[in-house]
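Peer 1: please find the sequence and the predicted model below.
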Amino acid sequence: MKLSRIARATPLAAAVCAAVVTLSAPSAAAEVVDVTVVPGLSGGQTTPYGAGCTYLVVARTGTLAEPGVGIVDLNRASTFFPHELIWDTVDPYYVPPVVLGHAFSLWTPTAPGEHALMAYQTSAGGPIETVTVNPGTPIGPGCIVAP
């Protein structure tokens, strides 16, 4: 029994169409999936964050290679390094680069209270980490935080 020319070409045509659809589909936009504030070395407190002390903020992305991630304090009572240094001197559009799916920044809250830190890649925003900051006194690599 011989297969007709159409019957033999149908599986090949279906495979080619599937490949074209797969390759031409827009790739999903990568996004920030998590933001974490590392408490560091602090003592004498119920909350590990003190105003005037510096902490590491880590934003994790969905993929390993991304162009950059913005990290902001929605309360605006803080500073970020190296963001602000580079913004003021070199590039007003600087965002921290992503290294193996993570972007890093040093965060120094300048006032006590609730701080909402957001990491984002688009104007749609991203995850928010809310931390409570008490008055603090930086001492070397650590911080003494008032209760």
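Peer 2: Cool, got the structure.

Peer 1: use CA for all of it now, contacts and neighbours both
Peer 2: Noted.

Peer 1: what helix or strand is the residue nearest the centre of the chain on?
Peer 2: When the chain is reduced to its mean C-alpha position, the nearest residue by C-alpha atoms, centre = their mean turns out to be residue 59, at 3.0 Å. Element membership for residue 59, per DSSP states H and E: strand 55-61.

Peer 1: comparison target below:
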Amino acid sequence: MSNRIERTAPGDRPRRRTGRVQVTGTVGAAAAMLFATVLVAPTVHAAGTVTSLNASPGSPAQSVGLTSQYGSNCTYTLTAAVGDYHNVRFTDTGAATFAPNATVIPYYDSHTSRGQATVSWTPTAPGQHHLYAEQYPNGSLAIDLLVGTGVNTGSACLVLP
């Protein structure tokens, strides 16, 4: 490999040519910064998507009925699987309460791009309930649940037709 000195513009320092690529000057520095930015840029993922919505017994731990397993004045756990870290808002077209709030911050794992938002849902009136889980800006999912009249015994929820 030859080590010859390269001619330079007035004011520049002489450089030795070693056969290796050298990044010099303003254009070279800009290219190096762009390359470094691309290497450390965050991963772009899909914005706000709810992929599933489930209801399961909460408190009491069992809910039993002939026509429905969901009873008014009994609490259930709503779980939404999400694909982003944005807040998740739960809504019900029937009468119900949500705890701690209807809008929650999901647990989100950036390594797997999966998250989960959970709230306690207590329907306060029997009838058809259309439940939504929505994650900003464009992801929502809904389920329909028939709620009967619930009798909360403390250890179980007895659902009357």
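Peer 2: Arrived safely, thanks for sending. As the structure is a prediction and not an experimental result, all values here were calculated from the model.

Peer 1: tell me how far the alignment partner in structure 2 of residue 98 of structure 1 lies from residue 114 of structure 2.
Peer 2: Here residue 98 of structure 1 is matched to residue 106 in structure 2, going by TM-score structural alignment. Applying C-alpha to C-alpha, to the nearest Å, the value for residue 106 of structure 2 to residue 114 of structure 2 is 10 Å.

Peer 1: what do those two both touch?
Peer 2: Residues touching both residue 106 of structure 2 and residue 114 (C-alpha atoms under 8 Å, 6 or more residues apart in numbering): residue 82.

Peer 1: higher neighbour count, these two?
Peer 2: residue 106 (23 against 17; other C-alpha atoms under 10 Å).

Peer 1: residues contacting the more buried one?
Peer 2: Applying C-alpha under 8 Å, 6+ apart to residue 106 of structure 2 gives the contacts 82, 85-88, 115-118.

Peer 1: what is the nearest of those residues to residue 76 of structure 2?
Peer 2: For the contacts of residue 106 of structure 2, the residue nearest residue 76 of structure 2 by C-alpha to C-alpha is residue 118; the value is 10.3 Å.

Peer 1: right, and residue 156 of structure 2 touches residue 61 too?
Peer 2: Yes - Residue 156 of structure 2 is in contact with residue 61 according to C-alpha atoms under 8 Å; the separation is 6.3 Å.

Peer 1: list the contacts of residue 16 of structure 1.
Peer 2: With contact set as C-alpha under 8 Å, 6+ apart, residue 16 of structure 1 has no partners.

Peer 1: in three-state terms, label it for me.
Peer 2: Using DSSP: H, G, I helix; E, B strand; the rest coil as the criterion, the local structure at residue 16 of structure 1 reads helix.

Peer 1: the longest strand in structure 2 is where?
Peer 2: What stands out as the longest strand in structure 2, according to DSSP state E, is strand 139-152.

Peer 1: which stretches in structure 2 count as helices?
Peer 2: Secondary structure of structure 2 (DSSP state H): helices at 25-40.

Peer 1: doesn't residue 151 make contact with residue 126 of structure 2?
Peer 2: No - assessed by C-alpha under 8 Å, residue 126 of structure 2 is found out of contact with residue 151, at 11.6 Å.
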